[in-house]
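Chemist: predicted model and sequence below, questions to follow.
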Amino acid sequence: MDGLVMAGQLILGLSILVSLHEFGHYITAKWFKMRVDKFYLFFDFLFPVPTVLNFALFKKKIGDTEYGLGWFPLGGYVSIAGMIDETQDASKLSAVPEPWEFRGKPAWQRLIVMLGGIIVNVILGVAIYFGINYKTGNNYIAKDELNKNGIYAGKLAQEVGFRTGDKVLKVNGKDFKEYGEIGGAILDDGIYYTVERAGKTIEVVIPSDFLNKLSDEKDPFFQPLYPFKIAQVPEPEKPSLLSKLFGKSQPEESAAYKAGLKAGDKIVTMNGYPVVFYQILKDSLTKYAGKNVAFGIERQGKMDTINMTINKDGKLGFAMENLIKLSHEDYTIGQAFLVGVHDAFDVVVKNIKAFKKIFAGDVRADKALSGPFEIAAMYGAHWDWLKFWSLTGLLSMGLAFMNLLPIPALDGGHALFLLYEIITGRPPSEKVLERAQQVGTVILLALMVFVLGNGAFKTFFK
């Protein structure tokens, strides 16, 4: 069931992004009176070969345009008459250009059509971030709140020099307002943190190969130390009919469920030692996996001691409520728009920094690039609309950035040739355009195979 929810969110998110991206090409082509032959969500052929397995799950022709839903669920396309792209080749364009064809229009109009999808993705990304900021405002952990208890340093954070309880004073020598600013600096070059530890000021320098290790690390790098209470003790899931058919047994009841822990309870001691922060408890549970432990429980101001056997995975089986104090700022419409623009284009800036790290050799491509498996996991197994739109907004800006790259077969590659035509006054030959399209398609296909294969390997074999 979790997999279906993740897949459903991924398909919905990508369908929105691809449909609106292609709509950007469609509406600008219509604006300049170009004939649009097809508008498809997903491909109605075996991409990237337009002559193989041509069929659609649904199609309807309205005017000159056939609208449809393809069977190959990787993207979509708009077929504009007189344009060399993944749906046709130069051999079909040997006749004299017609006035309603793409190639029969001025270069500046063709450039706008090629950038139409990117422009719509940027507008969508800004609109999503604007909407989220206006609705939710800014909820954040202030620097003073973060440093009341300090940070929890995970395994990798300890390797580079952090310690649990450190208080972060500066990032790259600059002050900060909120905890969220700390993580955003991780892609900067020569990053270092100034922390206070046991009354002394220390600088922790992040090594250049750090991001490769961070991508492999499942535990958090560092985060605020969280005071907590129990938010929920889930009941054991009943096995589905399919599970019963395959002989799967009833899931075992969790220790927290067996012991009768309730929402609102606080775990205050473990084997007589005080428990204040969730991450410290979690580490202790791992050490005592499979053992029976005495826990001090506070319930409605009264204390009790309960013995529970921690499972082999080092878990009791409860969801925690974080009690750290959040600061809040409401935004006016104008403020929300400006913050939305900043948040949207910050995605592009981070993508540029990430690509710079890849080409500099600081980060391996298999560590940095994410495909459908990883993106589905980011959406999560529970449908949360705020999280859905946040990630969809991020993907919209990422899609705009990727399509702007000057690779033949991408919008940016087409735009590069059109800029050449505008500057020189003469277009590249149709043969050059066809060859560039073929090379670009091979590059994209190789990248697609790499990303899908890499994602599948990390998902199923790691």
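Modeler: Okay, I see it. Numbers count the residues shown, from 1 in each chain.
Chemist: contacts, neighbours, all on C-alpha from now
Modeler: Fine.
Chemist: Asp304 belongs to a strand?
Modeler: Yes - assessed by DSSP: H, G, I helix; E, B strand; the rest coil, Asp304 belongs to a strand.
Chemist: and it, how close does it get to Glu178?
Modeler: Distance of Asp304 to Glu178, given as CA to CA, to the nearest Å: 37 Å.
Chemist: which one's more surrounded, those two?
Modeler: Glu178 (16 against 11; other CA atoms under 10 Å).
Chemist: hold the first one in mind and look at this next one:
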Amino acid sequence: MTLLIQIAQFIFIISILVILHELGHFIPAKLFKTKVEKFYLFFDYKFSLFKKKIGDTEYGIGWIPFGGYVKIAGMIDESMDKEQMKLPPKPWEFRSKPAWQRLIIMLGGVTVNFFLAWFIYSAMLMYYGEQYVDNSKLDYGVYVDGVGEKLGIKKGDKIVSIDGKPLEQFGDAAINILLGDKMTVNRNGKNITFPLKDEIKKLVLENQGKRFITEAIPSKIGFVGEEYAANKAGILKGDIITSVNDKKINYWQDLVKEIRSNKDKDLNLLINRNDELVNLTIRVPDSLIIGISSDIAIMKKAVVTKEYTLATSIPRGFEQTIDVLVKQVRQFKLVFNKQVQGYKHMKGPIGIVTIMSPTWDWQFVWRFMAMFSVWLAFLNLLPIPALDGGH
């Protein structure tokens, strides 16, 4: 069922993007009295699911849901009949139109993609608002795994800047690090700057889907479930776990690791309770759930929520669109970087389906559609015939 939902989301997103993108070519072509031979949603290799000719244009639905196209008479592309090109241009052909009209027709799809993304981001801001973790309010700094440590980041570091630019939203940390050249952190009260090496960024890409940097969460107990092992062992809300089996614990993430690696075993805990040290023993059940959670109030302090009106959502939506575009252009350089080898991690349609939400999530759908629309706009500006929005 999960896969079907993911496929449905992918087809829904692609369908809207393709139809609107191709309309960006189709409408100006019609306005300039250029003959449009075909308008297709999805590719119709060998056969189509539906087709109907209205006027000079054949409208249809193909069976390969990875795109679509318009075929404009006289547009020079990979499908052009070379013999046809030897003939004088007809008045209704693309090649007979003035340069400014040809430019508008060619850039129509890109323009629609950009404005669609802008519209979606603005609408989402007005409807959902904006919520993010303020990097400057992360009192306990960041938590990194082995890959993050190889980059030069240590647990508890506070990010000051990446490439000299202060980091406002912590959610941007991972992508900015991946695209950056140097990073400055505050470590034990001192600012330290170090290079972000390409050979380590390669490891980041190889661990796709795994976050190498997260907010550091203190090992303070925020909740104890009544019927669970933690309550039976005597753990109380407000306790701070300082060590597990004589292994020092500073962060919640470390505590979780110890619990997960000691299934059906006893854990000897050293707890700071109101500045007094308490020793407790707890048995980790087969389910690995001992009935505790972190102190959410600590993390809530770093969360910023903003509300937007129509007037304020439009400029902010434009900023988000430009930010996504800039990041995608910068990511493109990783594809050709021999050390990072980003080309090995590019996703095709099947790969994209796997990153869809496992449940139908409208917020995810619209956000992904906006991001993908910007990506399509960028790809269509590249001098690659198959991506030009034509046949």
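Modeler: Ah, there it is. Computed from a predicted model, the values in this text were never measured in an experiment.
Chemist: show me where the stretch 251-391 of the second structure has its helices.
Modeler: Taking DSSP state H, counting those that start in this stretch as the criterion, the stretch 251-391 of the second structure carries its helices at 252-260, 296-300, 310-335, 349-354, 362-381.
Chemist: which of those helices sits most buried?
Modeler: When the helices of the stretch 251-391 of the second structure are scored by mean count of other CA atoms under 10 Å, the highest mean neighbour count falls to helix 362-381 (a mean of 19).
Chemist: could you give me the residues in the first structure that it aligns onto?
Modeler: Under TM-score structural alignment, the match for helix 362-381 of the second structure in the first structure covers residues 385-404.
Chemist: give me the contact list for that stretch.
Modeler: Residues from elsewhere that reach stretch 385-404 of the first structure, judged by CA atoms under 8 Å, 6 or more residues apart in numbering: 9, 13-14, 17, 117-119, 121-122, 124-126, 128-129, 132, 344-345, 347-348, 351, 378-379, 410-413.
Chemist: just the buried members of those?
Modeler: 9, 13-14, 17, 117-119, 121-122, 124-126, 128-129, 132, 344-345, 347-348, 351, 379, 410-413 (16 or more other CA atoms under 10 Å).
Chemist: by contact count, what packs against the helix or strand containing Lys232 of the second structure?
Modeler: Assigned by DSSP states H and E, Lys232 of the second structure belongs to helix 229-233. On a contact count with 3 or more CA pairs under 8 Å, 6 or more residues apart in numbering; DSSP states H and E, helix 229-233 of the second structure meets strand 276-283.
Chemist: quick one, the strand it packs on and helix 252-260 angle?
Modeler: Calculated by axes from the mean of the first three to the mean of the last three CA atoms, to 10 degrees, strand 276-283 of the second structure forms an angle of 40 degrees with helix 252-260.
Chemist: how far does strand 276-283 of the second structure sit from the chain's center?
Modeler: Averaged C-alpha coordinates place strand 276-283 of the second structure at 42 Å from its chain's average position (CA atoms, centre = their mean, to the nearest Å).
Chemist: okay, buried residues for that strand please.
Modeler: Buried residues in strand 276-283 of the second structure (16+ other CA under 10 Å): Thr281, Ile282, Arg283.
Chemist: in TSV: those, plus distance to Lys82 of the second structure.
Modeler: Shown next, in TSV, are these (distance: CA to CA, whole Å):
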residue	distance to Lys82 of the second structure
Thr281	81
Ile282	79
Arg283	77
